[in-house]
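K.L.:
Provided below for reference: sequence and predicted model.
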Amino acid sequence: MKKPANLLVITCLGIAMTLPALVNAATYTVYGNRASFLADLGGPTDTQDFESFPNGTDMMGVEFLPGISVTTNLDRLEIFQGTGDKELFSIDNQGRGDNGAFSAYDIHFSLPHKAVGFDIEAFDPDANPGLLSIEFKDGDSLGPFPVPPGATEQTPVFIGVLSDTPITKITWNEPFDPISKSCCEETSLDNFVIPQAVPLPPALVMALPAYGLIAGMSWRKKPRN
């Protein structure tokens, strides 16, 4: 249930796991703790907490970090702010779930990101677990697997993914609302984090055309008779 509130201390989901890969399958780790995710990630990061966006901004399919956007099966996806911080929130025009008996967020990746983290917020502790699915570029997938709520509705539920294969989509399916017993629990997404792209040294950038020329000359060289 959506109740505007400030973020509290991030707590562990208890779902952190390392899953062994099959042949030609992605190897990945799913985290329920932001500190552990960032420690394993290492290096600088880019983050998005949506505080710079005006309240009510349409965010359906809008890229908010390089190569990352979100859509929903509901009517609208907007920046929402109550008494606390701003976040991504999906809205149905008539009532949550009027487009069907489920509500979901799809996180899309148009660049080859191999790591991402984010918070699921406003998750009622009395609700059943929601379901999360992760898809990878090599066709491998994980889930759907259950993600339980935090200790309170103000406790963010962190999800982090670290993989050796680019991620193509993450889907968060909300559970039924624990009060109405119908679709669906009103959660939001916030505090996205990805590894920061490391730029090439200027000297290497200037040298790349020469490397390309050398490679082309080598490729066209005819074998001796």
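P.N.:
That came through, no problem.

K.L.:
okay, CA-based contacts and neighbour counts for the rest of this
P.N.:
Fine.

K.L.:
and the helix or strand that contains Val70, what other elements does it pack with?
P.N.:
Element membership for Val70, per DSSP states H and E: strand 68-72. Applying 3 or more Cα pairs under 8 Å, 6 or more residues apart in numbering; DSSP states H and E, we find strand 68-72 packed against strand 104-109.

K.L.:
and the strand it packs on, what other elements does it pack with?
P.N.:
When contacts are defined as 3+ Cα pairs under 8 Å, 6+ apart, strand 104-109 packs onto strand 68-72, strand 167-173.

K.L.:
Can you say which of the ones you listed is packed in most?
P.N.:
Among the helices and strands packed on strand 104-109, strand 167-173 has the highest mean neighbour count (mean count of other Cα atoms under 10 Å), at a mean of 22.

K.L.:
Give the other helices and strands that that one contacts.
P.N.:
With contacts defined as 3+ Cα pairs under 8 Å, 6+ apart, the packing partners of strand 167-173 are strand 104-109, strand 130-136.

K.L.:
Determine which of the ones you listed approaches Ser69 most closely.
P.N.:
Proximity to Ser69 (Cα to Cα) singles out strand 104-109 among the helices and strands packed on strand 167-173, at 5.3 Å.

K.L.:
just the angle between the following helix or strand past the closest one and strand 68-72, please?
P.N.:
Scanning forward in sequence from strand 104-109 by DSSP H and E, the next helix or strand is strand 115-121. Inter-element angle recorded for strand 115-121 and strand 68-72: 40 degrees (by axes from the mean of the first three to the mean of the last three Cα atoms, to 10 degrees).

K.L.:
and here's the other structure:
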Amino acid sequence: MPIVEPSADLMSPLNLFLQADIVVKLVMLGLLAASVWTWAIIFTHAIRLKRINRQTDSFEKDFWAAKDIDAFHARRSEEKLPIAVVMSAALDEWRRSTNTAIVDRAGTRERLASRMNAAVAAEVDRLGDRLNILATVGSVAPFVGLFGTVWGIMRSFTAIAGANNTSLAVVAPGIAEALFATAIGLFAAIPAVIAYNRLTHGLDRLEAKLGRFSDRFHATLSRELEVEIATGH
């Protein structure tokens, strides 16, 4: 019996999807939806992180150039930037701790550090929201695609046995449909893993930047505390 090669149209991605078993179709649709969701998260987080880094650098430069921190805080405290939140938390704790008859210097320094560290952690957690979805897609999608492949191949072998024909024209389409599910799983997983690593690295760099700002601002307030104690104010 001559071997009949499957046509190119029959092996196109659209035909592979349309001819697949219902279970494999559901797997493919789920993986495609995960891929779309993944790319939406990648673009939104990458653009937002780049914008925040640029604005943070500008904010910090203006902050250290300001002659009056209270006036600067009054002008810029409403900005929705992590560094602005850290600044506001520090100044709020500073006013609470120094607006007493007797100022506890050690306690004030400890509370300032605690408030700023908590503000940095909260802002990093907020910015990292939904990045865990990328990690989940990156780790789960290949196995979901593999499940579709295994199911499709099982169905293909069942069809081959029923047709009592092992020619390429009978075998190839079913196996191709099944392997297509794995390909879609990898298509969803690979960008998710790469983006998760890159975005997490960018978030770590922003956290380090906020940490350096906190340390420097904490030192500034500590020196100011020494001046106030020395002058009796």
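P.N.:
Received, thanks. The structure displayed is predicted, hence computed values, not measured ones.

K.L.:
what's the TM-score for these two chains?
P.N.:
The TM-score (TM-score structural alignment, normalised by the length of structure 1) is 0.24; 87 aligned residues with a Cα RMSD of 5.4 Å.

K.L.:
coming back round to it: for Leu88 of structure 1, which of the helices and strands packed on strand 104-109 of structure 1 is the nearest?
P.N.:
Evaluated over these, closeness to Leu88 of structure 1 peaks at strand 68-72, with 8.8 Å, by Cα to Cα.

K.L.:
and the angle for the closest one with strand 104-109?
P.N.:
Here strand 68-72 of structure 1 points in a direction 160 degrees away from that of strand 104-109 (the same axes, to 10 degrees).

K.L.:
Can you classify Val193 of structure 1 by secondary structure?
P.N.:
Here Val193 of structure 1 is recorded as strand under DSSP: H, G, I helix; E, B strand; the rest coil.

K.L.:
gap between the residue nearest to Thr171 of structure 1 when sequence neighbours are not counted and Thr29 of structure 1?
P.N.:
Nearest residue to Thr171 of structure 1, sequence neighbours excluded (Cα to Cα, 6 or more residues apart in numbering): Asp106, at 4.5 Å. From Asp106 of structure 1 across to Thr29 of structure 1, the span is 20 Å (Cα to Cα, to the nearest Å).

K.L.:
ok so, going back, count the residues that sit near the residue nearest to Thr171 of structure 1.
P.N.:
19 (other Cα atoms under 10 Å).

K.L.:
Now do the contacts for it.
P.N.:
Val70, Thr71, Thr72, Lys169, Ile170, Thr171, Trp172 (Cα atoms under 8 Å, 6 or more residues apart in numbering).

K.L.:
And the furthest pair within those residues?
P.N.:
Taking Cα to Cα, no two of the contacts of Asp106 of structure 1 sit farther apart than Thr72 and Lys169, at 12.5 Å.

K.L.:
thinking again about what came up before, among the helices and strands packed on strand 167-173 of structure 1, which is nearest Leu19 of structure 1?
P.N.:
Nearest to Leu19 of structure 1, of all these, is strand 130-136, at 12.7 Å by Cα to Cα.

K.L.:
The closest one - contacts with which helices or strands?
P.N.:
strand 141-147, strand 167-173.

K.L.:
Turn the ones you listed into TSV, columns for distance to Ile214 of structure 1.
P.N.:
Shown next, in TSV, are those (distance: least, Cα to Cα, whole Å):
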stretch	distance to Ile214 of structure 1
strand 141-147	40
strand 167-173	34
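
K.L.:
Which one of those lies nearest to Asp40 of structure 1?
P.N.:
Distance to Asp40 of structure 1, taken as Cα to Cα, is lowest for strand 167-173 among those, at 17.3 Å.

K.L.:
This completes my enquiry, with thanks.
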